[in-house]
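In: I would like the atomic coordinates for the input below:
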Amino acid sequence: MKGKLLLLLTLTGLLCTSCLSIGLKMIGAYDKEATVSHYSNGDKEVAYIPMKHIGPKEFYGNVKKKVDSLQAEGYIVYMESVRVKDSLTPQQKDTLKWKARKLTGVNISTSGYIDTINKTLMGYKFKNRKGLINQPRYFVLGVDTIKGRVVDVPMNDLIAAYEKEYGPIVLNDCDHTLPWDQKYTCGKIAGEESNAMILDYRNAHLAMEIIDEKNKKIAVIYGALHENGLYKELKIRDSLWIKKPLR
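Out: Below is the predicted model:
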């Protein structure tokens, strides 16, 4: 499962194919140029690239140019991924996938949000007329994956944190039998609780990674929905953090 949740909160409430296209346009999924926001506390510099997890090829080509430029300036790259690092049994993997789907309300396959074979977007029928693609792997985006690193929370740790805070995620017959390529209809977890883990918990974790980082220049490639929350978490820990004017 990819750890990329940009579209999650926006698209799960959309109810028809035409709405998907409208929603995608509203969140900038068709944009061909990436932006970079800059933050500083006078000691460290953070460049944030708000990632779109589906988009046109031109967008990802533009991301690569910006990544190349930042790395040339001495930035290391922080990457987003909730991929599980621990060894799990097949049964544990299935249970984790079911719980993750219940927490998020969607299933994100190993291929990404868009399923070109079944012509769906997160279980919704989708006519991909504008040639959107799934976010390429980080090395395709030009990231030096030896110097940079994934700093996200693995999904099994995220689920464990949720259950510690709110209690066990209880699966039902629908969870066990609903095909992975279909729209999730088995009863998603309440939005406030889901957001607390999917966004807030991970934002706080990312902020602490930045605070503890020895390097002074950090480029963050994370979903756009995390940016404001990350800035809030940095300000909580150090009031000197500011957002700098766009270059």
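In: going forward, measure contacts between C-alpha atoms and count neighbours the same way
Out: Fine.
In: and the residue at the greatest distance from the centre of the chain, how far is that from residue 243?
Out: Within the chain, residue 173 marks the point farthest from the mean C-alpha position, 28.3 Å out by CA atoms, centre = their mean. Relative to residue 243, residue 173 is positioned 47 Å away (CA to CA, to the nearest Å).
In: ditto for residue 45
Out: For residue 45 relative to residue 243 (CA to CA), the value is 10 Å.
In: ends of stretch 100-120, how far apart?
Out: End-to-end distance for stretch 100-120: 19 Å, by CA to CA.
In: so which bits of that stretch are buried?
Out: Of all the residues in stretch 100-120, those buried under the rule 16 or more other CA atoms under 10 Å are 100-108, 112-116, 120.
In: who's more crowded, residue 45 and residue 243?
Out: residue 45 (19 against 13; other CA atoms under 10 Å).
In: tell me the contacts of the more buried one?
Out: Applying CA atoms under 8 Å, 6 or more residues apart in numbering to residue 45 gives the contacts 38, 39, 216, 217, 218.
In: for those residues, which one is nearest residue 208?
Out: Comparing the contacts of residue 45 against residue 208 with CA to CA places residue 218 closest, at 12.9 Å.
In: now the second one, please; I'll put the structures next to each other:
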Amino acid sequence: MANAATTAVPFGARWKLRISAIAWFLLSAGFLLGLPVLLDVSWLIVAALLVIALLLGLLVAWLLRLVFGGQRRQPFLISYIKAVLGTLFVFGIGLAIPIYYAAVYTDLKPLTVPQATLSNGKQTIVFQGMMHVGSEPFYKGVVYDLEKALTEGYVIYYEGVRGSPQGDQWFADTLAGGGDLSANYKMLSDVCGLKFQLDYFQMLAADMAAHPERHVAADVSTADMMHEYERLVAADPGFATRVQPAKADATATTKSSESISSLISLLDGSTAEQKRIAGYACRGFLTWALSGADAPSPLDPVLLDYRNRALADRIAKDTHQLIYITYGAEHLPGLLKDLQAIDPAWEIRSVKWQRVVEAPDDVTGQLAN
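Out: Below is the predicted model:
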């Protein structure tokens, strides 16, 4: 009995062993879960992680033996092996977690837009919130609703700043950073595995040709926006100063689109697995970036407020009772406010929320022999 008491493992040591075993289990399980993702990206990443772990393992092992006496009671090789494995596991998990998180973020916090019905008792408006880039099911659903609306007698209002020889260059330099917005959105959709909205509106081309009166380019022109910008500068000299950072952001966006273009060129030679991983990361980042409330921009008086007023005025002058609007979702609050300024009877009768970004369907099967 006395001999058994002297050889028993102390209570504190037993808990250290248990905690250590749990920690190693979690690290190894996390690394094994992340390993397929890392290998899908490239086996070179795993090889690089192993080299880094072999090098850093020497430093980690030395520090552990310096701090913990228990480490010094075992051979240095054992400490080194454990340090290498621990470093490899931690770095591997650290690289895989963002990809996994991006993959589930679009499901945890889906990006949605409203389809709102507004009325003042005389006219009815269906406001379909839009995004320039989204998933195929979203755009197919929008096109289906538009075709149904056309059969019910609706006139379709489309967003899209109209080109003008007088204002195109100003628009590109001031609001688009010198770039082509449509080309930027198209590149973004390619990277994210999504679709560009204009590609799907081509499904309505036949009806547009047959019944052009039912399809209205309701937005202002680049010249209109330029004149409003100049009016605001003349009325408020501080406006031009406030918009300089926003103009710089537009230029930075164009430069980032050049980086996206380079990424697309790189992905052209990548494997299907690498494109899939890039799509997960891109969709997750896009959902995160667009889910939060945008801070007011100094350019909002031109980009939002002016265009909302112009749209509200067009609606007020339109003799059609049924109007279906496809505009960016951020225009809805301002448009409602401007409509109510013309006629206080305007109100939102109903709202349906639609999901914009989700992973593409990838369904396969096998034909029976």
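In: report the TM-score for the pair.
Out: A TM-score of 0.67 describes the superposed chains when it is computed by TM-score structural alignment, normalised by the length of the first structure; 199 aligned residues with a CA RMSD of 3.5 Å.
In: just give me the match in the second structure for residue 193 of the first structure.
Out: Under the alignment defined by TM-score structural alignment, residue 193 of the first structure corresponds to residue 298 in the second structure.
In: looks to me like that match is in a helix.
Out: No. Under DSSP: H, G, I helix; E, B strand; the rest coil, residue 298 of the second structure sits outside any helix and is assigned coil.
In: determine the number of other residues adjacent to it.
Out: Every residue meeting other CA under 10 Å relative to residue 298 of the second structure is counted, giving 17.
In: likewise the one 5 residues further on?
Out: Burial measure for residue 303 of the second structure: 16 neighbouring residues, criterion other CA under 10 Å.
In: make sure I have this right: it is in a helix.
Out: Yes. Applying three-state DSSP, one finds residue 303 of the second structure inside a helix.
In: nearest residue to it other than its sequence neighbours?
Out: If the residues on either side of it in the chain are set aside, residue 303 of the second structure comes closest to residue 225, at 8.0 Å by CA to CA, 6 or more residues apart in numbering.
In: just checking, that neighbour touches residue 302?
Out: Yes. Contact criterion CA atoms under 8 Å: residue 225 of the second structure and residue 302 qualify, at 6.4 Å.
In: of those two, who's got more company?
Out: Set side by side, residue 225 of the second structure and residue 302 show more neighbours around residue 225, with 22 against 19, by other CA under 10 Å.
In: tell me which element that one falls in.
Out: Using DSSP states H and E, residue 225 of the second structure sits in helix 222-235.
In: just checking, what packs against that helix?
Out: With contacts taken as 3 or more CA pairs under 8 Å, 6 or more residues apart in numbering; DSSP states H and E, helix 222-235 of the second structure sits against helix 168-174, helix 237-268.
In: any residues touching the host helix or strand of residue 236 of the first structure, and which ones?
Out: Using DSSP H and E, residue 236 of the first structure maps to helix 227-237. Around helix 227-237 of the first structure, the neighbours that count as contacts under CA under 8 Å, 6+ apart are 48, 50, 199, 200, 203, 204, 206, 207, 211, 241, 242.
In: any idea how many residues pack against the spatially closest residue to the third one that is not a sequence neighbour?
Out: Among residues not flanking residue 199 of the first structure along the chain, residue 226 sits closest, at 6.4 Å (CA to CA, 6+ apart). Burial of residue 226 of the first structure, expressed as a neighbour count using other CA under 10 Å, amounts to 20.
In: same thing with the one 10 residues further on?
Out: Neighbourhood size, residue 236 of the first structure [other CA under 10 Å]: 13.
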